[in-house]
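Trainee: Structure for this input, please:
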Amino acid sequence: MSETPQKAKRPEFRNINVMDIKNYRLPPAGIVSILHRISGAALFLALPLLLCIVTAGFGTAESFAALSSCLAHPLVKIVLLGLIWATLHHACAGVRYLVMDVHVKVSKEGGRQTAFTVLAVSLTLTAVVAAKLFNLF
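Mentor: Predicted structure coming up:
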């Protein structure tokens, strides 16, 4: 009697429930990628605000004084700190992607290392700017 070869077990695909999302873990490179997109969108949406700040800063002395008093409020400083983080993270992740475009650190481990580097550098620079923004030094 001839034996029939065993069929390889096919992978099982199933629908993902919304409650299953908490069980999935993104790799660091995925987190950096999503944060890069979020920071880019935040910077794009904040362009009118930033344009208003620059215009008032280069305007008359009265508009500069009004801008200075507005920027002294702690909630405004927190919003500015968020935009500063977005700028720093977007720039650091952009440099990471440029380095990857020239085929440096393109492996799985290299991507993991550069992702951690981007997170560490952007958060460290944001902490330094926050210390200066809130007059800690």
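Trainee: going forward, measure contacts and count neighbours with C-alpha atoms only.
Mentor: OK.
Trainee: so what's the spatially closest residue to Ala130 that is not a sequence neighbour up against?
Mentor: Nearest residue to Ala130 in three dimensions, chain neighbours excluded: Leu81, at 6.6 Å (CA to CA, 6 or more residues apart in numbering). Residues near Leu81 by CA atoms under 8 Å, 6 or more residues apart in numbering: 126, 129-130.
Trainee: Tell me how many other residues crowd Thr87.
Mentor: Thr87 is flanked by 18 other residues according to other CA atoms under 10 Å.
Trainee: how about the helix or strand containing it: buried residues?
Mentor: Following DSSP states H and E, one finds Thr87 within helix 74-101. Of the residues in helix 74-101, those buried under the neighbour-count criterion (16 or more other CA atoms under 10 Å) are 77, 80-93, 96-97, 100.
Trainee: Give the closest residue to Cys70 in space, chain neighbours not counted.
Mentor: Leaving aside its sequence neighbours, Cys70 is closest to Val76 (7.3 Å, by CA to CA, 6+ apart).
Trainee: what residues are up against Thr87?
Mentor: Applying CA under 8 Å, 6+ apart, the residues near Thr87 are 39, 43.
Trainee: Next, the second sequence, to be compared with the first:
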Amino acid sequence: MKKQRPVNLDLTTISMPPTAKASILHRVTGVAMFFALTFVIWAWSESLSSAEGFELVKSLMTGFIAKFIAWGTVTVLAYHIIGGFRHMIQDMGYWEDLESGNSSAIAALALWVILAILAGVWIWS
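Mentor: All right, here's what the predicted structure looks like:
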């Protein structure tokens, strides 16, 4: 039994609402945090192992790549927390209709951009 229905595999032609973007970004940041934690755990372990290990991590954290990784880790953590609070509020029965859901998604994304900029200023200053 073969069904004849249209298939659109070009994702660039699909316009997703803010709620979809916020939800997908929440999942992506969860996966990114999993991988970012390998750097965090290694740096924490190395810095606590000895005074030399602490100096090694301290010297590595002055480089651009390490600062970029730290900024990325703080940024994905910030969005994941913001998105998590948004989902918890929705689980309590608020912001479930289309208008307030879109507004909360836009607010979460805007707050995340502001926090990402502030984290960049904090890390690179």
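Trainee: What does the TM-score come to for these two?
Mentor: Put the two chains on top of each other and the TM-score (TM-score structural alignment, normalised by the length of the second structure) is 0.90; 122 aligned residues with a CA RMSD of 1.4 Å.
Trainee: picking up where we left off before, unless I'm mixing things up, the residue nearest to Cys70 of the first structure is touching Ser69, no?
Mentor: No: between Val76 of the first structure and Ser69 there is no contact, the gap being 10.3 Å when judged by CA atoms under 8 Å.
Trainee: Quickly find the element holding the residue mapped onto Ser68 of the first structure from the second structure.
Mentor: Ser68 of the first structure is assigned Lys58 in the second structure as its aligned equivalent, the criterion being TM-score structural alignment. When elements are defined using DSSP H and E, Lys58 of the second structure is found to belong to helix 51-60.
Trainee: And for Thr55 of the first structure?
Mentor: Assigned by DSSP H and E, Thr55 of the first structure belongs to helix 47-57.
Trainee: so that helix matches what in the second structure?
Mentor: Using TM-score structural alignment, the residues of the second structure aligned to helix 47-57 of the first structure are 37-47.
Trainee: starting at the chain centroid, how far to the matching stretch?
Mentor: Centroid separation between stretch 37-47 of the second structure and its chain, computed with CA atoms, centre = their mean, to the nearest Å, is 19 Å.
Trainee: how close does that stretch sit to the first structure?
Mentor: Once the two are superposed, stretch 37-47 of the second structure sits an average of 1.6 Å from its aligned residues in the first structure (mean CA distance after the TM-score superposition for the first structure).
Trainee: Next: stretch 77-90 of the second structure.
Mentor: Overlaying the first structure shows stretch 77-90 of the second structure at a mean distance of 0.2 Å from the equivalent residues (mean CA distance after the TM-score superposition for the first structure).
Trainee: Could you give the separation of that stretch from the chain centroid?
Mentor: Averaging C-alpha coordinates over stretch 77-90 of the second structure and over its chain gives two centres that are 10 Å apart (CA atoms, centre = their mean).
Trainee: Select from the contacts of Leu81 of the first structure the one having the most neighbours.
Mentor: Looking at the contacts of Leu81 of the first structure with neighbours defined as other CA under 10 Å, the largest count falls to Thr126 at 21 neighbours.
Trainee: Give the closest residue to it in space, chain neighbours not counted.
Mentor: For Thr126 of the first structure, the spatially nearest residue (CA to CA, 6+ apart) is Trp85, at 5.6 Å.
Trainee: if we can go back for a sec, the residue nearest to Ala130 of the first structure corresponds to which position in the second structure?
Mentor: Aligned against the second structure - with TM-score structural alignment as the criterion - Leu81 of the first structure pairs with Trp71.
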